[in-house]
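Asker: Can you look at this prediction? I've put the sequence above it.
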Amino acid sequence: MAKLYSKKKLAEAPKMLPKQETIDFILNYSKALKVVKTSNGTYENIAN
């Protein structure tokens, strides 16, 4: 079993960078998301 973990990587994986479109979508979603905490629980609302 020790041999499995001692092997070196053959090649490094290429860096995966997100598209600008994806970044914009996530930022806009986080701006629209409102979380309200009440005594009854937590409510999430997405304002369009």
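Answerer: That came through fine.
Asker: Only C-alpha atoms from now on, for both contacts and neighbour counts.
Answerer: Will do.
Asker: Residue 29 - nearest residue in space that isn't next to it in sequence?
Answerer: Leaving aside its chain neighbours, residue 29 sits nearest to residue 46 (7.9 Å; criterion: CA to CA, 6 or more residues apart in numbering).
Asker: how many neighbours does that neighbour have?
Answerer: Counted with other CA atoms under 10 Å, the neighbours of residue 46 add up to 11.
Asker: List the residues that contact residue 34.
Answerer: 44-47 (CA atoms under 8 Å, 6 or more residues apart in numbering).
Asker: most centrally placed residue in this protein?
Answerer: Centroid-nearest residue in the chain, with CA atoms, centre = their mean: residue 26, separated by 8.8 Å.
Asker: here comes the other one, which I'd like you to weigh against the first:
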Amino acid sequence: MAKLYSKQKLASKNMLPKKETIAFILNYSKALSIKKMGSMSFEIIAN
């Protein structure tokens, strides 16, 4: 049976997000609001 994997790891262990990425996600989550009306829900981004 053939080996379908390599001995070297392709991903680095020290993968950290940039400060800009963290700031973008935090600002997006602050601007996002979900409103429910009856059986429907609306996602509103207030930017």
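Answerer: Looks like it arrived, so ask away. Remember, it's a predicted structure, so these values are computed and weren't measured experimentally.
Asker: coming back round to it: give me the subset of the contacts of residue 34 of structure 1 lying in strands.
Answerer: Taking DSSP state E, the ones among these that sit in strands are 44-46.
Asker: Distance to residue 19 of structure 1 for those residues - can I get that in CSV?
Answerer: Listed next are those as CSV, based on distance: CA to CA, whole Å:
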residue, distance to residue 19 of structure 1
44, 27
45, 26
46, 23
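Asker: longest single helix anywhere in structure 1?
Answerer: The longest helix of structure 1 (DSSP state H) is helix 20-32.
Asker: What's the average distance for that one when superposed on structure 2?
Answerer: Averaged over the aligned pairs, helix 20-32 of structure 1 sits 0.3 Å from structure 2 after superposition, using mean CA distance after the TM-score superposition for structure 1.
Asker: Tell me the first helix or strand C-terminal of that helix.
Answerer: The first helix or strand that comes after helix 20-32 of structure 1 along the chain, using DSSP states H and E, is strand 33-37.
Asker: ok so, going back, quick one: map the residue nearest to the centre of structure 1 onto structure 2.
Answerer: Counting by TM-score structural alignment, residue 26 of structure 1 lines up with residue 25 in structure 2.
Asker: related to what we said a few turns ago, so which residues make contact with the longest helix of structure 1?
Answerer: 46-48.
Asker: So which of those residues is the closest to residue 11 of structure 1?
Answerer: Proximity of the contacts of helix 20-32 of structure 1 to residue 11 of structure 1 was ranked by CA to CA; the top entry is residue 46 with 42.6 Å.
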